[in-house]
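**Student:** Structure here, sequence nowhere to be found:
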């Protein structure tokens, strides 16, 4: 799931959408994007506890009354900002092999957090999820969409006879990125290309051993 402050780009059902989360184009889309940017900047600058509707109004150019009417409250703004980020066109890597795809995915995840400026917004969103139930639901929905898109990696591998057709795609993809997120957000350790390859290779070995196969009914 650049120099812009955007929601997580790494490698995700959507929770019930709050008012203001419609997807028309034109002026409404521009308004929504301006509000999204203000929310992200506010999270980066002040964190979720200090973010206010007044801040979003000032930095988006949208009157506070309009924000309350369309988004309801600060959590509604936060949910919509992450929901909008999930409407991007990101697709998982396609290198021609399962090993290459998993390694590329791991490298993409790791590199997304190398630049402190680029990582500030997604990191702030993850922190907000620990303080707001609706933010946690929105973050879960964002990554659920990302993992759904990554199912294509496993489908291609099955078609190439690289994996058993009973492989749980979601479990495999989560196994690739989980060690990276552990270091990034729990133990606060650095991640690099070597760790990315290690995470991908460990998940690949487990998949080939059938660790992620879903149970099959007996005949």
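**Tutor:** Looks like it arrived, so ask away. Please read all numbers here as calculations on a predicted model, not as lab measurements.
**Student:** From now on I want contacts and neighbour counts done on CA atoms only, so please keep to that.
**Tutor:** Will do.
**Student:** Can you tell me the closest non-neighbouring residue to residue 197?
**Tutor:** residue 103 (5.5 Å; C-alpha to C-alpha, 6 or more residues apart in numbering).
**Student:** Does that neighbour touch residue 202 like I think?
**Tutor:** No: counting by C-alpha atoms under 8 Å, residue 103 stays clear of residue 202, with 10.4 Å between them.
**Student:** So between those two, which is more surrounded?
**Tutor:** The neighbour count for residue 103 versus residue 202, taken as other C-alpha atoms under 10 Å, is higher for residue 103 (24 against 12).
**Student:** now for the host helix or strand of that one, which elements pack on it?
**Tutor:** For residue 103, the host element (DSSP states H and E) is helix 98-111. Applying 3 or more C-alpha pairs under 8 Å, 6 or more residues apart in numbering; DSSP states H and E, one finds that helix 98-111 makes contact with helix 133-159, helix 169-181, helix 193-208.
**Student:** how far out from the middle of the chain is that helix?
**Tutor:** 15 Å (C-alpha atoms, centre = their mean, to the nearest Å).
**Student:** which is the next helix or strand following it?
**Tutor:** Following helix 98-111 toward the C-terminus (DSSP H and E): helix 116-129.
**Student:** now for that next one, which elements pack on it?
**Tutor:** Counting contacts by 3+ C-alpha pairs under 8 Å, 6+ apart, helix 116-129 is packed against helix 26-46, helix 133-159.
**Student:** want to compare, so here's the second one:
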């Protein structure tokens, strides 16, 4: 059976490659993805229109449909192109430091208007948000697949017991940041990140 998250991660890296300097095709892709990011930050996902993105990028909308197919795929590609990491997260050899690096990456994401727009529009899965969910379903599984390597490595080093669930631990690590920032409106301080990392490690070692 194919490892779908791994395949998605490979696709993310391939899409991110469109940001590299190259010929006209690469420049056109970069212009479109930049325009998508700008539109997301300005109007959010629901109000984003491919026609507006095409106009902002200076291309024909048929070019966008031909390359990306639909809005969810376009948004997923734009998200990927703006990510600093599309490879496994930092490996310091220390679980606590690895988690702090991961948490800082999550915090940096909240400073981006376009990521904020996506998060604030996300709610319970319903038929009305199929498009947004399609975009997120292209983004998060691959990102989680990369982030879970923090805990996989920790198990291999003997820092965590073999029975821990890496996917659950990724959610347990990032979840408090989303709640504190989105629901409570509180700042994500360095102390909060340190306490979160320490708590997750302590809990994982007792599991």
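**Tutor:** Alright, I've got the coordinates. The model shown is predicted, which means the values in this text are computed figures rather than measured ones.
**Student:** Aligned to the residue nearest to residue 197 of structure 1, what sits in structure 2?
**Tutor:** Under the alignment by TM-score structural alignment, residue 103 of structure 1 pairs with residue 100 in structure 2.
**Student:** Might one say that its match is in contact with residue 197?
**Tutor:** Yes: using C-alpha under 8 Å, residue 100 of structure 2 makes contact with residue 197 at a distance of 6.4 Å.
**Student:** shared neighbours of these two, which are they?
**Tutor:** Shared contacts of residue 100 of structure 2 and residue 197, defined by C-alpha atoms under 8 Å, 6 or more residues apart in numbering, are not found at any residue.
**Student:** Quick one: classify the aligned partner of residue 91 of structure 2 in structure 1 as helix, strand or coil.
**Tutor:** Using TM-score structural alignment, the equivalent of residue 91 of structure 2 in structure 1 is residue 94. Under the three-state scheme (DSSP: H, G, I helix; E, B strand; the rest coil), residue 94 of structure 1 adopts coil.
**Student:** ok, residue 94 of structure 1 - contacts?
**Tutor:** Contacts of residue 94 of structure 1 (C-alpha under 8 Å, 6+ apart): 100, 101, 153.
**Student:** Please say which position in structure 2 the last one maps to.
**Tutor:** Here residue 153 of structure 1 is matched to residue 150 in structure 2, going by TM-score structural alignment.
**Student:** and the residue nearest to residue 197 of structure 1, how far is that from residue 170 of structure 1?
**Tutor:** According to C-alpha to C-alpha, to the nearest Å, residue 103 of structure 1 stands 16 Å off from residue 170 of structure 1.
**Student:** With residue 195 of structure 1 instead?
**Tutor:** Using C-alpha to C-alpha, residue 195 of structure 1 is found at 21 Å from residue 170 of structure 1.
**Student:** Quick one: neighbours of the residue nearest to residue 154 of structure 2 when sequence neighbours are not counted, just the number.
**Tutor:** With C-alpha to C-alpha, 6+ apart as the criterion, residue 154 of structure 2 has its nearest non-adjacent residue at 5.7 Å, and that residue is residue 160. The number of residues packed near residue 160 of structure 2 is 20, by other C-alpha under 10 Å.
**Student:** Same check on the one 3 residues further on?
**Tutor:** Residue neighbour count, defined by other C-alpha under 10 Å, stands at 10 for residue 163 of structure 2.
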